Structures are given as C-alpha cells and as structure tokens.
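# Dropping a prediction and its sequence here:
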Amino acid sequence: MLGTLETTDEGRCALRFERHLAHPPAKVWRAISDPEELRAWYPVAADLNRPPGTAVALAFTRVDLPDSAGVILRCDPPRLLEYSWDADVIRFELADDGNGGCVLVFTNVFDFGREDAAPVDAGAAWHAALEVLEARLDGVAAERDVFERATELGPDYAAAFRSGAAG
C-alpha cells in the first residue's frame, strides 16, 4: 500500500503511511528509537529515545549523504516519537490494536509544498524502509535492500504523486 500525500494547514506537504503490525507497541518502539535497532532497518544512526528538546545527530550509515541534525519534539514511549530532521518533521504514532499488535502511523512533513519532487523519493524510501522494519519485527530477512526496493518503488510513487491519486 502506497503512502499518501496531504497538505497541512500551513501549506506544507505531509507524506503519511499507516501499517498494521503484529507486534506490541513496546517492541515496535524499540525498533524505531534504539540506535542499533533503527540502523538495522533504516540506514541512519541516531538515538531517538530522548527527552523533548534534546538535539540529535542523524548520520547516514550505508549511503554517501551528509549528516543531518534534529531535535526531539515529542517523546512519549511507547506511543509517540516526533523529531525534526533539518526542516522536516518525522512522526511515529503507535496504538495498541487490542489483538497483541499495533497500528503504526508514520508521517514525514516536508518544508515545502507537494509540487516539489522530493516527496516521490521520500515516499519510495520510507515505504521500502517500513517493509524492512516489518520483516525485521517478524524475524525474517527482508527480500531486498532498502535502496534497491526504493528504486523499484520510485516509478509507482512518481505516477501516484504526480497524478494526484495518492491523497
């Protein structure tokens, strides 16, 4: 299922994913906030389980991109993690589904409108990363590398986002 694009009240572009995971919020929380767990499914090293107001370094681990910085905006384990990533805002919301699993709502709010090309790349990258996260939580090897999968998904996101069909 592709992510969707929405426009915030401030006119910013928001990329949103909703995933139903067969794991309790506490387990998913560790995967999204612990530095070693995060690095295993997304190519960024960061310690995100920190109090609001804490500055964080976001260092790419398997790709040659410059390091970034952010600030923890909200941290309410195991329900809500929100941080800035340069001018973007990244938000993970976890809700118990009543069946031993959880619903993960992931949002990336960009510092620009939806006409920019970056949501296409980010949509494919986050989609691929969330697939790897789910596989890791399930205890199985991901079928493809995050970058290979993002490249494969790129045309789907380009078509959906440019046509307006994705939200």
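Done, it's in.
# contacts, neighbours, all on C-alpha from now
OK.
# Just to be sure, Arg162 is in a helix?
Yes - the assignment for Arg162 is a helix, going by DSSP: H, G, I helix; E, B strand; the rest coil.
# Count residues in the vicinity of it, would you?
Arg162 has 14 neighbours, counted by other Cα atoms under 10 Å.
# What separation do you get for it and Met1?
Arg162 sits at a distance of 17 Å from Met1 (criterion: Cα to Cα, to the nearest Å).
# and the comparison structure, right after this:
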Amino acid sequence: MTEPDVTYAKDDGSWTLVFIRELRQPPDRVWTALTDPAELDKWSPFTARGALTSPGDTTLTMVDGDERTDLPATVHRADKPSFLDYTWGDDRLRWELEPTATGTRLTLRHTLAGPGIEAMVAAGWHLCTDVLERLLDGNPTGVIRGQDAMNHGWEELRARYEKTFSSYA
C-alpha cells in the first residue's frame, strides 16, 4: 500500500486539499474507476447516477449504511484519461492522472465549501483510495463508507491529518 502525499493550501481564495497517490495501473484503468458508476460504487464515498465521462448535471449520493443523501453534481470537464473536474454539492473535485514509469500519479484537488473539515475529508479520501488501490490491484476489500470507516482507522487518520494541518492556519 502506498502512502499518499497530502497537503492543504489556499487556492484562489478557497482552501484546497491536495491528495497525491501513486498507483500501479495505467491512466486508462484509473480513469474507469473514477468515472464508471459501477466502479465508483466499489471504492468511493458516493454512488453516481450516471457516468462522469462528459460535462453535465448529475447526482452523487453519499452512502452511510442504509442512509442515502443525494447531492447535486456537475461535471465541468472530462478529458479521458487525464483530467476530471466536477462539483459535489458545494465542493469541487479535480482529478489529474499523469502516466509514470510504473503506472499513474493520481492527484485530487478537493476544494472545500468551508473550513474546519479538512482533516475529516483527508482521512476519508485516504481510506477510499486505499480501497481503490486494492481494487485496481485485483484484491478488492469492499467499499468503506460512513460509520463503517470508524472500524478501519478513520479516527486515527483524522487525528493525524488534524495535527499535520494545524500548522497551515
């Protein structure tokens, strides 16, 4: 399991979490995991009403056990297999896929709607991309969402990121 590189910075007046992870698969394979609803349902914190492969409105549904929360989303740009940009509720997510000698460098820039949740969001993406990495490697573990994350080290990750980000204020 590769450890992500995570920072938190002011970007055009908003705070953006920058999450970088090295994956062993080529960008085309990672792109499918980021855009195909069936793939997203195996690793991400939400399900998607439709493919995220072309600009337009859709719905992303947060899942926490039996609870579902629909959030409006708009795909602004989808350049297969290198760049995906969409809103998720009031947040904006920009995924960049860069080919490397050993696979793909995945960079997520998650611009947050408000301050104070960056450590929680970082811990969530950390767990989700752990699951993504295992899925892509052919060793799926099953999606980890909502309260289930508490059983998989989310609180420890949140505390670690909170300590890391405390120097950013």
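Yep, that arrived. Predicted, not measured: the structure shown is a model, and the values here were computed from it.
# Identify the residue nearest the residue opposite Ser33 of structure 1 in structure 2 once aligned in space, chain neighbours excluded?
The alignment partner of Ser33 of structure 1 in structure 2, by TM-score structural alignment, is Thr35. Distance criterion Cα to Cα, 6 or more residues apart in numbering; nearest residue to Thr35 of structure 2, sequence neighbours excluded, is Leu52 at 4.6 Å.
# Can you give me the distance of the one you found to Thr32 of structure 2?
From Leu52 of structure 2 to Thr32 of structure 2 the distance is 9 Å (Cα to Cα).
# ditto for Phe165 of structure 2
31 Å.
# again, but for Ser166 of structure 2
Distance from Ser166 of structure 2 to Thr32 of structure 2, by Cα to Cα: 35 Å.
# Return the residues in contact with Asp96 of structure 1.
Asp96 of structure 1 sits next to Pro24, Pro25, Cys102, Val103 when contact means Cα atoms under 8 Å, 6 or more residues apart in numbering.
# So for Leu52 and Thr32 of structure 2, which sits in the more crowded spot?
Here Leu52 of structure 2 and Thr32 are compared on neighbour count by other Cα under 10 Å; more neighbours surround Leu52, at 26 against 18.
# wait, what's in contact with the more buried one?
Counted by Cα under 8 Å, 6+ apart, Leu52 of structure 2 has contacts Leu34, Thr35, Asp36, Pro37, Val75, Ala78.
# Widest-spaced pair of those?
Across the contacts of Leu52 of structure 2, no pair lies farther apart than Pro37 and Ala78, at 14.7 Å, counting by Cα to Cα.
# Mind naming the longest helix for structure 2?
helix 118-136 (DSSP state H).
# Report all helices and strands that that one contacts.
strand 14-23, helix 27-35, helix 154-165 (3 or more Cα pairs under 8 Å, 6 or more residues apart in numbering; DSSP states H and E).
# what lines up against Cys13 of structure 1 once you look at structure 2?
Under the alignment (TM-score structural alignment), Cys13 of structure 1 pairs with Trp15 of structure 2.
# If I follow the layout properly, Asp70 of structure 2 ends up in contact with Asp64?
No - at 11.7 Å, Asp70 of structure 2 and Asp64 do not qualify as touching, with contact defined as Cα atoms under 8 Å.
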